[in-house]
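Novice: What follows is a predicted structure for the sequence shown.
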Amino acid sequence: MRLRLALVSALLVTGLASHEARAQVSDNVVKIGVLNDQTGLYADLGGPGSVVAAKMAVEDFGGTVLGRPIEVISGDHQNKSDVGAAIAREWFDVGKVDMAIGFDHSAVALAVSALGAEKNRIVIGGAIGSTAFTGKSCTPTAASWIYDSYALTTSLAKAVVAEGRDSWFFLTVDYTFGHSLEADATAAVKAAGGKVLGSVRHPLNTADFSSYLLQAQASGAKVVAFANGGGDMVNATKQANEFGLAKDQSIVSLLVFISDVHSMQLQAAQGLKFVTAFYWDRNEETRVWSKRFFERFNRMPTMPQAAVYSAITHYLGAIVAAGTDEARAVMAKMRERPVNDFYVKGGKLREDGRLVHDMYLAQVKTPAESRGPWDYYKILATIPGDQAFRSLAEGGCPLVR
């Protein structure tokens, strides 16, 4: 009898020890770093609001995971890839950050993704336009949670060309994101039977678009497409209206955030068609979460801010499922488990790091159509995820067998 009790006790101890060995959290804390533009032209679309969303996700999860506290820190990369990489390196080496998220800048995201693979840390991109992030530059520990230039441009270009607006001219921000937007939009326009008459590139954070808009006007193109975002898109749109471009040419923005529309106001933004991953007023679930966010931040959430909450919640759930915060084990669980929340339903994280989910073709309301502040979008159509994003085989990710 004593021998049997001793054996049972030994098995219980062994089982507990085995469970403790499996449930491991490095440094006894799960640390998440939100790295983005906190003060510049992209701050409205992510910035401090993404930090608020991250903290909401942690609080809603209960503040701990596997019995260990969860900590959120933030950094400002100033839209410079070297600054972003330096912050991330310090976070990974000294600060023991387990996951970096946000970026909202393709060049910064690509630099941090490579560093994350080297250091075995998870890197989740938010507003990342470059298709290289989940293509030729994909890594085992990186994911892209919102869109890429293919998803933003393909359905939009098809819809606009079908309306008879079949000649295009691009005004493009001159870095990885803008180049990727223009390339994918060009391919989509040509595939739909349209033609591209030319393009011009401008530096990031441009104040005066007059010379670029004059070139667009002189092209005679039916569509002037802005392949930029944030403050650049807002300034370009305002100045295009002042130039009177919209009288003879259609203005199309390849990337629109609700913060942009709020900044421009409906009089300037009305009629813009675009593709988005999220709108706060799409259904009851999005409204409930967004109103909670508004109570904290006094603004309705953009798609990057909503995505930060979604990605962190999914990441923390994967830690529980894996029993560890080790990056590759967690990524495996993130791929296994579907993403189901107010932001995404039935989302699937692919082998190349792309979160595949529905996108939405939207249009900015007229002032007469709007019921008040933040009532800005009409959802025209749902684009299923398998149509919105390029196929796994087309991406060129070396991880895909």
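Specialist: Structure's in. What do you need?

Novice: from here on, contacts and neighbour counts on C-alpha atoms
Specialist: Noted.

Novice: can you give me the strands in the stretch 301-401 of the chain?
Specialist: For the stretch 301-401 of the chain, strands defined by DSSP state E, counting those that start in this stretch occupy the ranges 348-349, 355-356, 359-364, 377-383.

Novice: Return the most buried member of those strands.
Specialist: Mean neighbours per residue, mean count of other CA atoms under 10 Å, is largest over the strands of the stretch 301-401 of the chain for strand 355-356, with a mean of 24.

Novice: in stretch 64-76, what's buried?
Specialist: 65-66, 70-76 (16 or more other CA atoms under 10 Å).

Novice: can I get the strands of the stretch 301-401 of the chain in JSON lines with distance to Ala117?
Specialist: What follows is the strands of the stretch 301-401 of the chain, written out as JSON lines (distance: least, CA to CA, whole Å):
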{"stretch": "strand 348-349", "distance to Ala117": "17"}
{"stretch": "strand 355-356", "distance to Ala117": "18"}
{"stretch": "strand 359-364", "distance to Ala117": "28"}
{"stretch": "strand 377-383", "distance to Ala117": "32"}
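
Novice: ok, and here's another one to check against it:
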Amino acid sequence: MNASVKSVHGGVRKPLGLALALMTFAVPALAQDGPVRLGVLTDMSSLYADNGGPGSVVVAQMAVDDFKGKVLGRPIEIVAGDHQNKADIGATIARRWLENENVEAILDVPNSAVALAVQGITRDKKKLFLATGAATSRLTGDECSPTGIHWTYDTYALSQGTTKAISRLGAKSWFFLSADYSLGVQLEADSRKVIDATGGKVVGAVKHPINTPDFSSFLLQAQASKADVIALADAGGDFVNAVKQAGEFGVTRGQKLAGLLVFINDIHSLGLQSAQGLMLSSAFYWDLNDETRAWSRRYIEKTGKVPSMIHAGTYGAVMHYLKAVEAAGTLDGPVVAAKMRELPVNDFMTRNGKIRPDGRLVRDMYLFRVKAPEESKYQFDYYQLLATIRGEEAFRSMEDGGCPLVKKS
């Protein structure tokens, strides 16, 4: 091989080593002059758009603005992408961002199948993945990553809150209506463990396609099972449609519906008349205290909508990432990820949160009951707090997760 390359200046040839040195010296210099880009990869127009979607872009920009718009002397820029709930599309966007567009961290991703694909790519590229929208507990289990942080909630914590609470009220038999992809599979699996541990029994289960408009055949199977509880292991528009159609079929007259992943935006879509009495777990409620109210009012003023736990989590993750970058003095993915684990998480949503070696942010979770219409006194007054579940109880232990990053004792 000829040890030289052609220069762009008049055909002058230089030794290859010198040319490469010049190239590798110049490219980072250009990158270092540009903005620090954070990518919000979300569902912009389908069944999860209300829970993440455009609102996640809004809160990411809020965090950047609150951080004064710069880190390490460079402007911060938010870019957004729509994964359309397809893992191949999400993976393509993630690769383009990381390889060609200087994106340093990817956030949100409210679809577990897409999130698992993104986790693999960011792990290989040594870039940050802040999973603020995805649910699957595999992100801190067998698919954990040194540069992956599961921020807001997961399937294990949701099952610990809702399934355990309903079991304590006397429910003995369960039927699962689950979304037929990673979210439904993991949410059902984690909930089954709780049911077994509390002496309950799963009498049946059926899987439905994502974003299906017709739940009739699935609900009729659930109704025929005569289970005490029909557990909805799905989310967003699927959850809303299932609850609406269950009411139309009269399913709720003899059986309880349990939403295992419920967002306040879903309750808003359903209305309190349809959702009243439902118990659910959440990492955030806008009306929990003065700090959550103050931040949420800012979001409501910008959007006219109530913020979800994904929105609150995305804001918090951006802020913590930027603090870690500033403290570390670098954008290097593994170094920043280590600094994020080192620093405690404190904001309006989280008190003294800790990011474990497996990437799980441990914080308190909450159990709520949806209010009846007559109990609601003002806009978005939807929940009554039933219990606070301490983070150590809510989230799976590292030892039980199977994360390869966790050293065996």
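Specialist: All right, it came through fine. Treat the numbers as computed from the prediction; the structure is a model and nothing was measured.

Novice: Any idea what the TM-score is?
Specialist: Remark: TM-score between the superposed chains equals 0.93 [TM-score structural alignment, normalised by the length of the first structure]; 378 aligned residues with a CA RMSD of 1.1 Å.

Novice: thinking again about what came up before, right, so of the strands of the stretch 301-401 of the first structure, which gets closest to Leu399 of the first structure?
Specialist: Checking the strands of the stretch 301-401 of the first structure against Leu399 of the first structure by CA to CA gives strand 348-349 as the closest, at 13.7 Å.

Novice: counterpart of the closest one in the second structure, which residues?
Specialist: Counting by TM-score structural alignment, strand 348-349 of the first structure lines up with residues 354-355 of the second structure.

Novice: Equivalent analysis for stretch 171-183 of the first structure, please.
Specialist: Aligning stretch 171-183 of the first structure against the second structure (TM-score structural alignment) gives residues 177-189.

Novice: just how off-centre is stretch 81-91 of the first structure within its chain?
Specialist: 19 Å (CA atoms, centre = their mean, to the nearest Å).

Novice: what does that stretch correspond to over in the second structure?
Specialist: With TM-score structural alignment as the criterion, stretch 81-91 of the first structure aligns to 87-97.

Novice: Which residue in the second structure aligns with Leu392 of the first structure?
Specialist: By TM-score structural alignment, Leu392 of the first structure lines up with Met398.

Novice: actually Val223 of the first structure, not the one I wrote
Specialist: In the second structure, the residue paired with Val223 of the first structure according to TM-score structural alignment is Val229.

Novice: from memory the match of Leu392 of the first structure sits against Val406, does it?
Specialist: Yes - using CA atoms under 8 Å, Met398 of the second structure makes contact with Val406 at a distance of 7.0 Å.

Novice: More neighbours: these two, which one.
Specialist: Ranked by neighbour count (other CA atoms under 10 Å), Met398 of the second structure and Val406 place Met398 first, with 19 against 15.

Novice: related to what we said a few turns ago, which of the strands of the stretch 301-401 of the first structure sits closest to Phe278 of the first structure?
Specialist: Of the strands of the stretch 301-401 of the first structure, nearest to Phe278 of the first structure by CA to CA is strand 359-364, at 7.6 Å.

Novice: Average separation of that closest one from the aligned part of the second structure, please.
Specialist: For strand 359-364 of the first structure, the mean distance to aligned residues of the second structure following superposition is 0.5 Å (mean CA distance after the TM-score superposition for the first structure).

Novice: who touches that strand?
Specialist: Strand 359-364 of the first structure has contacts (CA atoms under 8 Å, 6 or more residues apart in numbering) with 151, 155-156, 261, 266, 269-278, 376-385, 388.

Novice: Where does Gly75 of the first structure fall, secondary structure wise?
Specialist: strand 68-76 (DSSP states H and E).

Novice: Mean distance of that strand to its aligned residues in the second structure, please.
Specialist: Mean deviation for strand 68-76 of the first structure: 0.4 Å (mean CA distance after the TM-score superposition for the first structure).

Novice: which strands and helices sit next to that strand?
Specialist: Helices and strands touching strand 68-76 of the first structure, by 3 or more CA pairs under 8 Å, 6 or more residues apart in numbering; DSSP states H and E, are strand 30-36, helix 47-61.

Novice: Ile122 of the first structure is nearest to which of those?
Specialist: Across those, Ile122 of the first structure has its closest neighbour in strand 30-36 (9.6 Å, CA to CA).

Novice: according to the alignment, the closest one goes to what range in the second structure?
Specialist: Going by TM-score structural alignment: strand 30-36 of the first structure matches residues 36-42.

Novice: Which residues does the matching stretch contact?
Specialist: Contact with stretch 36-42 of the second structure is made by 49, 52-53, 56-57, 60, 71, 74-84, 90, 94, 97, 102-110, as judged by CA under 8 Å, 6+ apart.

Novice: Aligned to Pro367 of the second structure, what sits in the first structure?
Specialist: One thing to correct before we go on: residue 367 of the second structure is Leu, not Pro. Alignment note (TM-score structural alignment): Leu367 of the second structure maps to Leu361 of the first structure.

Novice: Actually, Val203 of the second structure.
Specialist: In the first structure, Val203 of the second structure lines up with Leu197, judged by TM-score structural alignment.

Novice: could you pull out the strands for the stretch 101-250 of the second structure?
Specialist: Assigned by DSSP E, counting those that start in this stretch, the stretch 101-250 of the second structure shows strands spanning 103-108, 128-131, 148-150, 173-179, 201-208, 229-233.

Novice: and those strands as TSV, adding mean neighbour count and distance to Lys302 of the second structure?
Specialist: Output for the strands of the stretch 101-250 of the second structure, formatted as TSV (neighbours: other CA atoms under 10 Å; distance: least, CA to CA, whole Å):
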stretch	mean neighbour count	distance to Lys302 of the second structure
strand 103-108	26	19
strand 128-131	30	24
strand 148-150	29	27
strand 173-179	25	32
strand 201-208	16	35
strand 229-233	26	31
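
Novice: Switch the ones you listed over to CSV; also include distance to Arg253 of the second structure.
Specialist: CSV is the format used below for the strands of the stretch 101-250 of the second structure (distance: least, CA to CA, whole Å):
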stretch, distance to Arg253 of the second structure
strand 103-108, 37
strand 128-131, 38
strand 148-150, 38
strand 173-179, 16
strand 201-208, 19
strand 229-233, 12
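
Novice: Between those strands, which one is closest to Val306 of the second structure.
Specialist: Val306 of the second structure sits nearest to strand 103-108 of all the strands of the stretch 101-250 of the second structure, at 17.4 Å, using CA to CA.

Novice: by contact count, what packs against the closest one?
Specialist: Applying 3+ CA pairs under 8 Å, 6+ apart, one finds that strand 103-108 of the second structure makes contact with strand 36-42, helix 87-100, strand 128-131, helix 309-328.

Novice: who wins for proximity to Asp214 of the second structure among the ones you listed?
Specialist: Asp214 of the second structure sits nearest to helix 87-100 of all those, at 23.5 Å, using CA to CA.
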